[in-house]
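**Student:** have a look at this fold, sequence not included:
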């Protein structure tokens, strides 16, 4: 199984966003693209489940969520809105999982899923 790059769940600062960068604090990788276009692009390290069978998708996603420590996050890339997954996570782990859409279709959905700081697995 591939190890996901776990990142801090903190959002980039306004200054970082205004600078056109990715928010990592130094690369300035805006590349001249509109933020909407950048958000649609699958990034290295995303948990891209589009090529997996539906049963395998859920297994991989839930394993990635279970591996999160408080304050950590990963980016899920999917070919449809994973809203039912959000409802299931909220029901099973109320108040513990953060969910932020980075791109909302029509072809690619990217969601940053995080474990809320102060909650343990």
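**Tutor:** Cool, the structure landed. Quantities reported herein were computed from a predicted structural model and do not represent experimental measurements.

**Student:** only C-alpha atoms for contact and neighbour calcs from this point on.
**Tutor:** Will do.

**Student:** and residue 64, what element?
**Tutor:** Using DSSP states H and E, residue 64 sits in helix 54-67.

**Student:** tell me what the very next helix or strand once past that helix is packed against?
**Tutor:** As assigned by DSSP H and E, the chain's next helix or strand after helix 54-67 is strand 72-78. Judged by 3 or more C-alpha pairs under 8 Å, 6 or more residues apart in numbering; DSSP states H and E, the packing partners of strand 72-78 are strand 7-8, strand 47-48, strand 109-115.

**Student:** format those strands as CSV; extra columns: mean neighbour count.
**Tutor:** Listed next are the helices and strands packed on strand 72-78 as CSV, based on neighbours: other C-alpha atoms under 10 Å:
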stretch, mean neighbour count
strand 7-8, 14
strand 47-48, 22
strand 109-115, 24
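
**Student:** make a markdown table from those strands and add distance to residue 55 to it.
**Tutor:** Formatted as a markdown table, the helices and strands packed on strand 72-78 follow (distance: least, C-alpha to C-alpha, whole Å):
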| stretch | distance to residue 55 |
| --- | --- |
| strand 7-8 | 26 |
| strand 47-48 | 14 |
| strand 109-115 | 18 |
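
**Student:** what about versus this one:
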């Protein structure tokens, strides 16, 4: 059984413009202390450098689970609500 309340495989989401809204919505659905897993075919750094800090300031922590070269996985933990 998984510890993740949400899992988003970004590689499977089409069209492209639906990718971030899916990640965003999954994070929003988490309760404090819950976590989600993200999978992609490239690094998540742009999401956590630009988008999440703007949309969810101070509300999350993230950690690499796998860093390529073919699969990138991170866990994102909701640490507080605003």
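**Tutor:** Structure received. Note that this is a predicted model, so its numbers are computed, not measured.

**Student:** any idea what the TM-score comes out to?
**Tutor:** The TM-score (TM-score structural alignment, normalised by the length of structure 2) is 0.82; 77 aligned residues with a C-alpha RMSD of 1.6 Å.

**Student:** about what we covered before: any idea which of the helices and strands packed on strand 72-78 of structure 1 gets closest to residue 73 of structure 1?
**Tutor:** Each of these has some distance to residue 73 of structure 1 by C-alpha to C-alpha; the shortest is strand 109-115, at 3.9 Å.

**Student:** how much does that closest one stray from structure 2?
**Tutor:** Mean deviation of strand 109-115 of structure 1 relative to structure 2 after superposition (mean C-alpha distance after the TM-score superposition for structure 1): 0.6 Å.

**Student:** matching residues in structure 2 for stretch 67-82 of structure 1?
**Tutor:** Stretch 67-82 of structure 1 corresponds to residues 29-44 in structure 2, going by TM-score structural alignment.

**Student:** neighbours around residue 21 of structure 2, how many?
**Tutor:** 11 (other C-alpha atoms under 10 Å).

**Student:** now swap in the one 3 residues further on and tell me
**Tutor:** A total of 14 residues lie near residue 24 of structure 2 under the criterion other C-alpha under 10 Å.

**Student:** likewise residue 6 of structure 2?
**Tutor:** Using other C-alpha under 10 Å: residue 6 of structure 2 sits among 18 other residues.

**Student:** and what of residue 93 of structure 1?
**Tutor:** Going by other C-alpha under 10 Å, the residues that sit close to residue 93 of structure 1 add up to 13.

**Student:** do the same with residue 46 of structure 2
**Tutor:** Residue 46 of structure 2, neighbours per other C-alpha under 10 Å, totals 9.

**Student:** quick check: it is in a strand.
**Tutor:** No: using DSSP: H, G, I helix; E, B strand; the rest coil, the assignment for residue 46 of structure 2 is helix, not a strand.

**Student:** residue 75 of structure 1 contacts residue 109, correct?
**Tutor:** No: counting by C-alpha atoms under 8 Å, residue 109 is not a contact partner of residue 75 of structure 1; they are 10.0 Å apart.

**Student:** distance check, the residue nearest to residue 5 of structure 1 when sequence neighbours are not counted against residue 64 of structure 1.
**Tutor:** Of all residues not flanking residue 5 of structure 1 in the chain, residue 45 sits nearest, at 5.7 Å (C-alpha to C-alpha, 6 or more residues apart in numbering). Look at residue 45 of structure 1 and residue 64 of structure 1: by C-alpha to C-alpha, to the nearest Å, they are 12 Å apart.
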